[in-house]
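Undergrad: Only the shape, not the letters, is given here:
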């Protein structure tokens, strides 16, 4: 009897050791260079366009990573989906064409160039060649911002077994890193640990300058945790870790005080609820009733916590009024779109052209540096061609995700797709992809979504 018990304990210990070894080896599926670049971009690239030096460091690191991996590029390009490669090329080609100098007769005939033409005439340069972009320097910077995500896609081990799961695990690890750093910030005096100046203290920013971006990242990390909990990484010993991580990330999103991110939590939480409901279907009515009662009690406890805790209550109170200046900015953005349509003013030039179209009754004390709607901003800066490119990305990704619904790795693809959907949704009221860190995270999500060919899966898998 004692011998059997000893063997059982030894077997369990070996099983646990094997599970831990599997978890430790998983990140290695992505490669050291990709891991290093992702961590560096996440830590240094969350500030946005105002922090040019940090962005430049991320871009230099991306170029260095690509240079290091040049011998593998031929294989990477060969393994990368053709549609993805075409979309990436078009994404670089758009700003590149916007900075090509044009003859005077051509660029002066473009819509919205009257002020530029008048300004050049005042300094005797009316016959100068000028690009489509009204500020080619900003457009060049916008193109350079795509370099890190290009590096992520080129360095991703396309078709390698376990790469998608490892990518989700990487996002989970980054989620813990952001939460830990953000928690320290909340307790530090006078925002001493915040890497960027903050307008409102008491929010969990982590490595981001914008609390909406930090909140959105926690939502994506929650999606990644759900996907990892349903993947090959989720051994019985590790599954509670992933679900627990998801709970921490949901708390982190709320602590950012971001209304949009808190609302977007409904998407991954709905997925988690659907998974739980499918699992409960295997049990009897009494078990389902007990779980339902426990869920109601938990929701009540959470509601009470929101009212009693000042930090959580701050997020709830922000939903009491949804009024801000976004609708006024959107209205004036439509005027800018009409003025520069169909070619646009040049990527990155919103800050230059928007003040001309800003209505006097809507003028703010500070400058509106963004349209707070990425689709409107793209329409201003890239016109019909930018909108078509965004639509092409959306349609192609939707087709690839739909094709993977019977893939044995569908839970991983589904989690990445919901995370990317959250980015697309927040882009309606903010600008989540205007920083290097989120661009790289989006690149990882795209790789997870499209990196596998469909293969039949077990219909009973959850």
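TA: Sure thing, it's come through. All of these numbers come straight from a predicted model, not from anything done at the bench.
Undergrad: CA only for contacts and neighbour counts going forward, please
TA: Fine.
Undergrad: the helices in the stretch 251-400 of the chain, which residues?
TA: Secondary structure of the stretch 251-400 of the chain (DSSP state H, counting those that start in this stretch): helices at 259-264, 266-280, 285-308, 310-318, 326-340, 350-357, 374-403.
Undergrad: let's bring in a second model and compare:
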């Protein structure tokens, strides 16, 4: 292992520490974006001389297509074209009322917001390139980086709860006061990190046990990982995110079945019971009397509930199909859907569903790109679990990405630099990326195992 292998783990830790907000923390996010630039430049330079294997290129190509798609939304269009796009009539009518000649305008209704979204992607792009192109990681270092920051975030969350709703342990001014949010602004995003840490803890335990030289060392590893697992569960219980609690059961069960000892061979009924428990846990959270503001009865602040947000976002999405309103335009478009009586100084910054927001901003093409990614993800999951020599960090990455994608149905964790960097790292691990090795010291036929 070299210093190079600590690059992505260190940058990932920085993203988790500084990138926990989407509507706040501008200075911290700017630092992460600036730090991403040298990683991206070095990786792109390396691509010229040493392109990655075909298998590793899929996430790079997908990210490239997404960037091109966003850039095209900034391309100025003649009035004859942009006025014909769905949802643009009010813009054209407003300019005519002002007696202003119709200018060339891009597809995006908020070019500045689209450009800001492009910059927001820099940490995720740097993480992906660092893993796939530079190989600047070790699976164990990535896991330790993720777990150490998660445990620290739980400790910060405990201080936040101890300090009360106005305690000084909260990092962001715009946050969920009275909730253990840790290094995040939103408690649900903290729950996402806690869930993602569980499969990586399982993968790390197997890696450490493989290198244990004595039964005493193996016992120490099991005690350490069991302690961390208990801390993660305590973090979920104190965080009290409904989505986090509901998803914790399937994540724990899938992680256990994926990282169990080789001498434990579960029968078919164990998988059936795990599936039933997972469905029951999610159904209990969704349908139970826990103050759910999506399908439950929302008596207080209904204007800011998920049910209202989903309804208004869907209404707006229909108006802008099939091309969408442009990446980064949610806030401006959503305000046109809100009833005047519900407009206050508090506003909806995101749809609380990354999938619905994607539909609104990118239309059918964005949903099509997401579907292509899901097909690649499913193919890689099958390949990872049927491989002769299991890559446990790739399995952890698959569980983590699946968890984030499911949580994104009812929230927006991918809108933070922290979770988007974790997602990009996992995509790289799923693509069979390997740590950097010097060409002189490695045989061309050698398959380097992530440790």
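TA: That came through fine. Bear in mind the structure is a predicted one, so any value in this text is a computation, not a measurement.
Undergrad: Columns mean neighbour count and distance to residue 91 of structure 1 on top of the helices of the stretch 251-400 of structure 1, output as TSV?
TA: As requested, the helices of the stretch 251-400 of structure 1 are arranged in TSV below (neighbours: other CA atoms under 10 Å; distance: least, CA to CA, whole Å):
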stretch	mean neighbour count	distance to residue 91 of structure 1
helix 259-264	22	27
helix 266-280	15	28
helix 285-308	13	43
helix 310-318	17	36
helix 326-340	19	20
helix 350-357	17	18
helix 374-403	19	7
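Undergrad: mind checking which of those is nearest residue 153 of structure 1?
TA: Checking these against residue 153 of structure 1 by CA to CA gives helix 374-403 as the closest, at 14.7 Å.
Undergrad: give me the stretch of structure 2 that the closest one matches.
TA: Helix 374-403 of structure 1 falls opposite residues 354-383 of structure 2 when the two are matched by TM-score structural alignment.
Undergrad: Now the matching stretch on structure 1. Mean distance?
TA: On superposition with structure 1, the average gap between stretch 354-383 of structure 2 and its aligned counterparts reaches 0.9 Å (mean CA distance after the TM-score superposition for structure 1).
Undergrad: Quick check: the most far-flung residue of structure 2 relative to its centre vs residue 80 of structure 2, distance?
TA: Taking CA atoms, centre = their mean as the measure, the residue most remote from the mean C-alpha position of structure 2 is residue 99, 44.9 Å away. Counting by CA to CA, to the nearest Å, the gap between residue 99 of structure 2 and residue 80 of structure 2 amounts to 17 Å.
Undergrad: What of residue 42 of structure 2?
TA: In this structure, residue 42 of structure 2 and residue 80 of structure 2 are 42 Å apart, going by CA to CA.
Undergrad: Mind checking which of these two has more residues around it?
TA: Set side by side, residue 42 of structure 2 and residue 80 show unequal neighbour counts under other CA atoms under 10 Å, the larger going to residue 42 at 15 against 10.
Undergrad: Run the chain-centre distance for the helix or strand harbouring the more buried one.
TA: Following DSSP states H and E, the helix or strand that holds residue 42 of structure 2 is helix 26-49. Put simply, helix 26-49 of structure 2 sits 19 Å off its chain's centre (CA atoms, centre = their mean, to the nearest Å).
Undergrad: cool, and stretch 163-181 of structure 1?
TA: On the basis of CA atoms, centre = their mean, stretch 163-181 of structure 1 sits 13 Å off its chain's mean C-alpha point.
Undergrad: Ok, stretch 15-34 of structure 2 next?
TA: 14 Å.
Undergrad: Name the residues of that stretch that are buried.
TA: Residues 15-22, 25, 28-30, 32-33 are the ones in stretch 15-34 of structure 2 that count as buried (16 or more other CA atoms under 10 Å).
Undergrad: Which of the residues you listed sits closest to residue 225 of structure 2?
TA: residue 16 (20.8 Å).
Undergrad: What is the equivalent residue in structure 1 for the closest one?
TA: Superposed on structure 1 with TM-score structural alignment, residue 16 of structure 2 falls opposite residue 42.
Undergrad: can you check residue 194 of structure 2 too?
TA: In structure 1, residue 194 of structure 2 lands on residue 218 (TM-score structural alignment).
Undergrad: Just confirm its match contacts residue 175, I think it does.
TA: Yes - proximity of residue 218 of structure 1 to residue 175 meets the contact threshold set by CA atoms under 8 Å, at 6.3 Å.
Undergrad: Between the two, which is the more surrounded one?
TA: Neighbour comparison, residue 218 of structure 1 and residue 175: the larger count goes to residue 218, with 32 against 27 (by other CA under 10 Å).
Undergrad: quick one, what contacts that one?
TA: With contacts defined as CA atoms under 8 Å, 6 or more residues apart in numbering, residue 218 of structure 1 is in contact with 175, 249, 250, 252, 253.
Undergrad: Fine, thanks again, bye for now.
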